[in-house]
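Asks: Provided below are the primary sequence and the corresponding predicted coordinates.
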Amino acid sequence: MKHLIVGPDNHGVTAYALSLAQATGADVIREDTFTDQPLPDEPIHVTFTDYLFGSTPQEAVDKLLARVGERELSVSFHDIPQVEEGTDRFARRADAYRRLHARAQLTGTNSAHEAQFFDGDAAVIHLPVPVIASAFDPEPGTVGVLGFVYPGKGHEDLVAALPDKRLRFLGSVSAGHEKWAQELVRTAGKVELTGWLDDAAMAREMGRIEVPVCAHRHFSASGSLMTWLGAGRNVLATDSDYTREIDAWLPGRITLVADGAWREAVEAFEPKVMDPPEYGWADVARGWEDAWRSTGLL
């Protein structure tokens, strides 16, 4: 089976695809942007989010299916449509994703919550928990959010709820949201945008945070949450189907926060450090290999 990997190296979905290929020892067809070059005559695995493959969801699926042709197809789905995106956008994306799912011999998602989009007809293989060597040295009054900064990830909710806290957003502003981020900082009390951090700097800055937070309004799967857990931190996270799923899978590490309850949760939070969960790329690889074998793709 060949892995067709599309997108820039620093994109989260592309990075997942590259790591999965490495962990499974797969042969890779690598493209920064999607092309129409012929594929080898064998099963194809694709790590899919629509905007890496086309200018619209329908175009992305049309182009991918035309290129795959009659070959057997395995798809790891990411950024699965959610109704919270808005009625029109959800309908456009949902139709495209379901069409691709119907064509594939195997569909995989990162959570049971996401698999429900396909009526449960998908292999559930959780995101890996990376082991992060982060020195635990929290600075009092600091509240931290990890990863790309963009609307809907809860930054605005924390700014509104915690004007007296030191809010530290560890990561780059997503392209196209620079003005939004500048306005967020201008209207806030104590906010720091660190910008891009390499792995060593990110680990160091994570250790300085007293209250790690994942405040996404609409969870489906979260590399940011897994990174906090990989540093052995306990985390405040928005109460959702996804975070309840992860809390049940990895108990004792997440405190679920109801809508509008950030201040109370932060005030009651007691930071601690523990051994990170033992679930890495080798486990993810085994999950995919088992799924491929069960469908005759491996």
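Replies: Looks like it came in fine.
Asks: rest of the way, CA atoms for contacts and neighbours
Replies: OK.
Asks: list the contacts for the residue sitting nearest the centre point of the chain?
Replies: Compute the mean C-alpha point of the chain, and by C-alpha atoms, centre = their mean the closest residue is residue 222, 3.7 Å away. Residue 222 sits next to residue 127 when contact means C-alpha atoms under 8 Å, 6 or more residues apart in numbering.
Asks: Give me the helices and strands touching the host helix or strand of residue 61, please.
Replies: Secondary structure assignment for residue 61, by DSSP states H and E: helix 57-68. Helix 57-68 is packed against helix 87-103, with contacts defined by 3 or more C-alpha pairs under 8 Å, 6 or more residues apart in numbering; DSSP states H and E.
Asks: another structure for you, compare them:
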Amino acid sequence: MPTPPLTIALGPPTHGVTRFAADCARAAGTPLLEVPESARLREALAAHPGSAVHLHITDSLFGATPDEAADTVEVMARDRPVAVTLHDIPQPAEGTERCRRRMGAYQRIAAAAGLVVVSSEHERRLCDAAGIVVDAVIPLPVPDLGVASSPIEPDAGPHPEAVRRDERSVGVFGFLHPGKAVDVVAQAVAELAAAGDHSVGLRLLGSPAAGHEDYVRAAVETVRAAGGHADVTGHIEDGDLARVLGEVTVPVALFRNVSASGSINTWAAA
């Protein structure tokens, strides 16, 4: 029986793609190598000379630029068989020039790999349009969040995530960045507040993606300036997900770029 490939979970453990890579390897019972940053990847692989690897790729984890990410994969593929699952497939909605640069990198990565996997038919169509041959579509799973713990009572003491019983909320979940249209959701909640409805709050369930702290801060201030309330929870521990997501009245996934989405599947699980 062939030896299964070594899955590389590259990046911080809280990153969705990194975490998914690790979860897939553990679920399949296949070898896993966790590497917190791309600068340490070559050193980590030196202990596994020639081993076939499976990479879960979004370009920002593999290099400071899309071209650097493609360089990383091409160098790796010179010494070993490489399979890839492509995430965050580039698409025109993210901006013409950014899409062009990222898609060029994804084309190079796919050309270096012996097997290419995506997570949705939509992503396959994006790859087809770019001349990337996809070998398999494997949908993302809906996770099991378990049973929600008891909701927080109003008199339970200070909790940054506490929700008043009479409060309705609009929630955006996951790493927060412009692709999730947090600004549009914030503006909608602000308009409710400006019209006199202060019973609906904005709940941003997660942390700002790297480089987008000011964007998230501006969204919160948009709501507060209109007299509404808004908060950012920061990272939510696994054991709290079912409860925290279940407290939201209206979950919103207003993605500017349609894709396979772990955050949507987590909403579905909740």
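Replies: Thanks, I have the structure now. Bear in mind the structure is a predicted one, so any value in this text is a computation, not a measurement.
Asks: Superposed, what's their TM-score?
Replies: In this superposition the chains share a TM-score of 0.78, using TM-score structural alignment, normalised by the length of the second structure; 231 aligned residues with a C-alpha RMSD of 2.1 Å.
Asks: matching residues in the second structure for the helix holding residue 61 of the first structure?
Replies: The aligned range for helix 57-68 of the first structure in the second structure is 66-77, by TM-score structural alignment.
Asks: so how much does that stretch differ from the first structure once superposed?
Replies: Mean deviation of stretch 66-77 of the second structure relative to the first structure after superposition (mean C-alpha distance after the TM-score superposition for the first structure): 1.7 Å.
Asks: Now do that stretch: everything it contacts.
Replies: 59-63, 82, 101-102, 104-106, 108-109, 112-113.
Asks: Next, give me the two most distant ones among the residues you listed.
Replies: Farthest-apart pair in those is 82 and 101; separation 22.2 Å (C-alpha to C-alpha).
Asks: Counting neighbours, go ahead and name the busier of the two.
Replies: Shown here are residue 82 of the second structure and residue 101; by other C-alpha atoms under 10 Å, residue 82 has more neighbours (24 against 14).
Asks: How about the contacts made by the more buried one?
Replies: 52, 53, 54, 55, 76, 112, 113, 114, 115.
Asks: quick check, nearest of those to residue 123 of the second structure?
Replies: residue 115 (15.4 Å).
Asks: Can you find the partner of that closest one in the first structure?
Replies: Using TM-score structural alignment, residue 115 of the second structure lines up with residue 106 in the first structure.
Asks: Likewise for residue 134 of the second structure?
Replies: Under TM-score structural alignment, residue 134 of the second structure pairs with residue 121 in the first structure.
Asks: ok but that match is inside a helix, no?
Replies: No - according to DSSP: H, G, I helix; E, B strand; the rest coil, residue 121 of the first structure belongs to no helix; its state is coil.
Asks: how near is it to residue 19 of the first structure?
Replies: Per C-alpha to C-alpha, to the nearest Å, residue 121 of the first structure is found 24 Å from residue 19 of the first structure.
Asks: show me where the stretch 51-200 of the first structure has helices.
Replies: With DSSP state H, counting those that start in this stretch, the ranges of helices along the stretch 51-200 of the first structure come out as 57-68, 87-103, 112-115, 155-161, 178-187, 199-207.
Asks: Would you point to the one among those that's packed deepest?
Replies: helix 112-115 (a mean of 22; mean count of other C-alpha atoms under 10 Å).
Asks: Which elements pack onto that helix?
Replies: Looks like helix 112-115 of the first structure contacts strand 123-124, helix 241-249 (3+ C-alpha pairs under 8 Å, 6+ apart).
Asks: so how far is whichever helix or strand comes after the longest one from its chain's centroid?
Replies: For helix 241-249 of the first structure, the following helix or strand on the C-terminal side (DSSP H and E) is strand 254-257. Relative to the centre of its chain, strand 254-257 of the first structure is centred 18 Å away, using C-alpha atoms, centre = their mean, to the nearest Å.
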